[in-house]
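> predicted structure and sequence below. I'll ask about it afterward.
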Amino acid sequence: MIKIEQLPQKEIKKGFKARFVHTLHTTLGFWEVEKGAVLPMHNHIHEQSTQVLEGKFEMTIGDETKIYEKGDLAVIPPNVIHGGVALTNCQLFDVFSPVREDYLK
């Protein structure tokens, strides 16, 4: 059993703190995001699913911008540019496939 709150927390970008679980094929990310924190537009080889657990997060995926709230889920295909901003303090849950090697450290 894994207790998420007992995993080490890392600040990946200013205002974005995460705890990670890595499986054979996926990385799970449990994020705490500060209001106003900006995730710059970027892309990566990973398929990504992001669920808002708490708060409001404005996300642009490709050329479409939407506000995601508690319970909303975004699916981001590999290599598609995306980014966003926390409109409130947020808790987000990400699933990446394949494993995010850059988050293993």
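Here it is on my side, so go on. Nothing here was measured: the structure is a model prediction, and the numbers come from that model. Numbers count the residues shown, from 1 in each chain.

> switch to C-alpha atoms for all contacts and neighbour counts from now on
Noted.

> ok, the residue lying closest to residue 75 once chain neighbours are set aside - contacts?
Of all residues not flanking residue 75 in the chain, residue 49 sits nearest, at 4.5 Å (C-alpha to C-alpha, 6 or more residues apart in numbering). Neighbouring residues of residue 49 by C-alpha atoms under 8 Å, 6 or more residues apart in numbering: 73, 74, 75, 76, 94, 95, 96.

> what strand or helix carries the spatially most central residue of the chain?
Closest to where the C-alpha atoms of the chain average out (C-alpha atoms, centre = their mean) is residue 94, at 4.6 Å. For residue 94, the host element (DSSP states H and E) is strand 90-97.

> alright, now check it against this:
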Amino acid sequence: MVKKKVLMAEGNLMMVKVDIKAGFVGDIDYHPEEQLCYVERGIIEFELSGKKRMLRQGDVQYVPANAKHQVKVIDDCTLLDVFTPLRKDLL
């Protein structure tokens, strides 16, 4: 249901491509890295610190370090996630 591919990890930046099928509901997540989430295609409901926002193709969501967040996939999607510093758990 979720497929991740590290596209680049150099210096203090990392980009990960994530393909997720409709119906997926992620666990509540938080991590010490800052994150940008770009929706390449599809629709997701993104909850950040208790506030929900619908994201569609072309939308970007900023996630501060250690902020609790969760996604619910409405339509099959491809996300590009950028992290700083590198998320070692994804390498």
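The structure has been received and is ready for your questions. All values derive from a computational prediction rather than experimental measurement.

> please work out the TM-score for the two chains.
In this superposition the chains share a TM-score of 0.95, using TM-score structural alignment, normalised by the length of structure 2; 90 aligned residues with a C-alpha RMSD of 0.7 Å.

> circling back to that earlier point, which of the contacts of residue 49 of structure 1 sits closest to residue 15 of structure 1?
residue 94 (16.1 Å; C-alpha to C-alpha).

> and for the alignment partner in structure 1 of residue 22 of structure 2, the neighbour number?
The alignment partner of residue 22 of structure 2 in structure 1, by TM-score structural alignment, is residue 35. Using other C-alpha atoms under 10 Å, the number of residues around residue 35 of structure 1 comes to 17.

> ok now do residue 35 of structure 1, which residues does it touch?
Neighbours of residue 35 of structure 1 in contact, by C-alpha under 8 Å, 6+ apart: 15, 85, 86, 87, 88, 89, 90.

> residue contacts, the first one?
Spelled out, that is residue 15 of structure 1. 32, 33, 34, 35, 37, 38.

> again with residue 18 of structure 1
9, 10, 11, 12, 29, 30, 31, 32.

> please redo it, this time with the cut-off set to 7 Å
9, 10, 11, 29, 30, 31, 32 (C-alpha atoms under 7 Å, 6 or more residues apart in numbering).

> tell me the two of the contacts of residue 15 of structure 1 that are most distant?
32 and 38 (12.8 Å).

> assign the counterpart of residue 78 of structure 1 in structure 2 to helix, strand or coil.
Residue correspondence to structure 2 (TM-score structural alignment): residue 78 of structure 1 is matched to residue 65. Classification of residue 65 of structure 2 by DSSP: H, G, I helix; E, B strand; the rest coil places it in coil.

> can you count the residues close to residue 65 of structure 2?
14.
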